[in-house]
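Enquirer: quick one, what's the 3D model for this:
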Amino acid sequence: MKDDAPKESLNAGHRERLRERFLAGGSEALADYEVLELLLFRAIPRRDVKPIAKMLLKKFGTFGEVIAAPAARLKEVEFIGDSAVTELKIVEAAARLLSKETMRKRLTLGAFTQVLDYCRGAMAFLDTEEFRVIFLDKKNGLLADEVQGRGTVDHTPVYPREIIRRALELNASAVILVHNHPSGDPTPSSADVVMTQNIASLAKPLGINVHDHLIIGRNGHASMRALKLF
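Expert: Below you'll find the predicted structure:
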């Protein structure tokens, strides 16, 4: 849809005031929709983006769900095109890189919160299942974080021997298995339990410890280690 006639005189003052509030107080000084406004300013220069930001939040629920939403679904919102999607996806990529770097620097077996925060940021709002493996060294330092498989809304093919082969290539001493449930419910399925037990049984004789298998959902997470399922 084509934009209306330029409205810089109406929007410039609001945009400048919003930028000043952000510079003075950071994101805590703004509502979530106002942060989205800042992101949309460059992509949609001639339109009041406040209603668009509010439509995004209404459709997806939270700021995190907005930036993590697939491009095709974002474009279902009026006036959201390629430029706006690009701005949102840059923020998503930056957030993931920052979270991963934080995890890389701080990760120890006791730093469960960092692992969980990273995994939630990377996977909680995906529309399809993704299975990733976090490979750790003897001191539980991060060696690699790799997506091993992507699937449908309720299934991802996982090959236990491939995971073990990759762990041996990296000389990993331990792994954390992670996958998401797009339904939002992180409750482990019987297939999740069997698959985890298979990986653990292959890993143990080779000196590779499966620290945990985390299941990430929009509504929370489940630790299969805490649930004593393997």
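Enquirer: when you work out contacts or count neighbours from here on, use the C-alpha atoms and nothing else.
Expert: Fine.
Enquirer: any idea how far the residue at minimal distance from the centre of the chain lies from A200?
Expert: The geometric centre of the chain, computed from its C-alpha atoms, lies nearest to A122 (CA atoms, centre = their mean), at 2.0 Å. Computed with CA to CA, to the nearest Å, the distance linking A122 and A200 is 24 Å.
Enquirer: and H14, by the same measure?
Expert: 57 Å.
Enquirer: of the two, give the one with the bigger neighbour count.
Expert: Neighbours were tallied for H14 and for A200 using other CA atoms under 10 Å; the higher tally belongs to A200 (20 against 13).
Enquirer: pretty sure that one sits in a strand.
Expert: No - the assignment for A200 is helix, going by DSSP: H, G, I helix; E, B strand; the rest coil, so no strand is present there.
Enquirer: and the nearest residue to it once chain neighbours are set aside, helix, strand or coil?
Expert: Leaving aside its sequence neighbours, A200 sits nearest to V210 (CA to CA, 6 or more residues apart in numbering; 5.9 Å). Secondary structure for V210, judged by three-state DSSP, is strand.
Enquirer: what of T152?
Expert: Using three-state DSSP, the structure places T152 in coil.
Enquirer: here is a second sequence; please produce its structure as well for comparison:
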Amino acid sequence: MGNTSDDDERSFFSEAPMRPTAKAKAAVDEKPHYLGHRDRLRARFASAGPDALPDYELLELLLFRLIPRADTKPAAKALLARFGTLAEVLGAPVGLLQEVKGIGPTVALDLKIVAATAQRMARGEVQGREILASWTQLLAYCRSVMAFEEREQFRILFLDKKNALIADEVQQKGTVDHTPVYPREVVRRALELSATAIILVHNHPSRPNFITLDHATTH
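Expert: Below you'll find the model as predicted:
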């Protein structure tokens, strides 16, 4: 048999928890730097409103919820550097979003959910209103819904006699550089909706920020 005293001593040291060093304790107690930044940014948004924040900080606020344990400023700036504007970040396809460092499939999908909500809101702003009186707003809406589509898309906005939006429909989807257009189908749909004017919109996948709009009457 071994020495009882020695056995007890080995058992004591093997089971006793190690006391953390002062350096290790400081590392545990120290909070990540971005936590204070998040609180300050939320407070500024609450007190000054969204207009007081640049696009990258608004995007940071959004990413706070999607990426809870990381500094989101680099990802927000990288997204804007890649796509240009906040609307175009949200309009980008999932595959392209994931090419940005820090954006995985879950975050990319969550951004698309936010984008779908924003697009519904944007559509609500132009629905039933005189579109031609706010061409800039219309262009911003079109860019948000189709600027970064990977295939060329032919979209039609149908207007009533007051130039208010009746419907917004994707008529055709083509390849990266071509979309077939069938005038007979366009006229048929316009008659079905009793539209007196239409706006034809198509994107250019090779030039994501470039959207073409043409206005025409149906009579």
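Enquirer: all helices of structure 1, in order?
Expert: Secondary structure of structure 1 by DSSP state H: the helices cover 8-25, 32-40, 50-60, 63-68, 71-74, 82-106, 112-123, 160-169, 190-203.
Enquirer: any idea how far the residue nearest to the centre of structure 1 lies from P51 of structure 1?
Expert: Applying CA to CA, the value for A122 of structure 1 to P51 of structure 1 is 27 Å.
Enquirer: can you pull the contacts of the aligned residue in structure 1 for L97 of structure 2?
Expert: For L97 of structure 2, the equivalent position in structure 1 is taken to be L74, counting by TM-score structural alignment. Applying CA atoms under 8 Å, 6 or more residues apart in numbering to L74 of structure 1 gives the contacts 56, 66, 80, 85.
Enquirer: before we move on, the earlier item: measure the residue nearest to A200 of structure 1 to V133 of structure 1 for me?
Expert: 10 Å.
Enquirer: and A167 of structure 2, what pairs with it in structure 1?
Expert: Across the alignment, which pairs residues by TM-score structural alignment, A167 of structure 2 is matched by A144 of structure 1.
Enquirer: hang on, the earlier thing: once you drop chain neighbours, what's closest to the residue nearest to the centre of structure 1?
Expert: Distances taken as CA to CA, 6+ apart place R96 nearest to A122 of structure 1, at 6.4 Å, with adjacent residues excluded.
Enquirer: whatever residue of structure 2 lines up with the one you found and E88 of structure 2: what is the separation?
Expert: With TM-score structural alignment as the criterion, R96 of structure 1 lines up with Q119 in structure 2. In this view, Q119 of structure 2 and E88 of structure 2 are 11 Å apart by CA to CA.
Enquirer: and K77 of structure 2, by the same measure?
Expert: Separation of K77 of structure 2 from E88 of structure 2 (CA to CA) stands at 13 Å.
Enquirer: same check, this time on G36 of structure 2
Expert: As judged by CA to CA, G36 of structure 2 and E88 of structure 2 stand 29 Å apart.
Enquirer: okay, those two: which has more neighbours?
Expert: In terms of neighbours (other CA under 10 Å), E88 is the more surrounded of G36 of structure 2 and E88; the figures are 23 against 11.
Enquirer: show me the contacts for the counterpart of that one in structure 1.
Expert: Residue correspondence, TM-score structural alignment: E88 of structure 2 in this structure matches E65 in structure 1. Under the criterion of CA under 8 Å, 6+ apart, the contact partners of E65 of structure 1 comprise F125.
Enquirer: picking that back up, need the residues touching each of Q119 and E88 of structure 2.
Expert: With the criterion set as CA under 8 Å, 6+ apart, the overlap between the contacts of Q119 of structure 2 and E88 is S144.
Enquirer: surely A115 of structure 2 is in contact with A92?
Expert: No - distance between A115 of structure 2 and A92: 9.1 Å, which falls outside the contact criterion (CA atoms under 8 Å).
Enquirer: who has more neighbours, those two?
Expert: Per other CA under 10 Å, whichever of A115 of structure 2 and A92 has more neighbours is A92, with 25 against 20.
Enquirer: from R10 of structure 2, how far off is that one?
Expert: Distance, A92 of structure 2 to R10 of structure 2, by CA to CA: 62 Å.
Enquirer: equivalent analysis for N203 of structure 2, please.
Expert: Taken as CA to CA, the span from N203 of structure 2 to R10 of structure 2 is 74 Å.
Enquirer: higher neighbour count, those two?
Expert: Set N203 of structure 2 next to R10 and count neighbours by other CA under 10 Å: N203 wins out with 28 against 11.
Enquirer: correct me if wrong: that one contacts L213.
Expert: No - assessed by CA under 8 Å, N203 of structure 2 is found out of contact with L213, at 9.1 Å.
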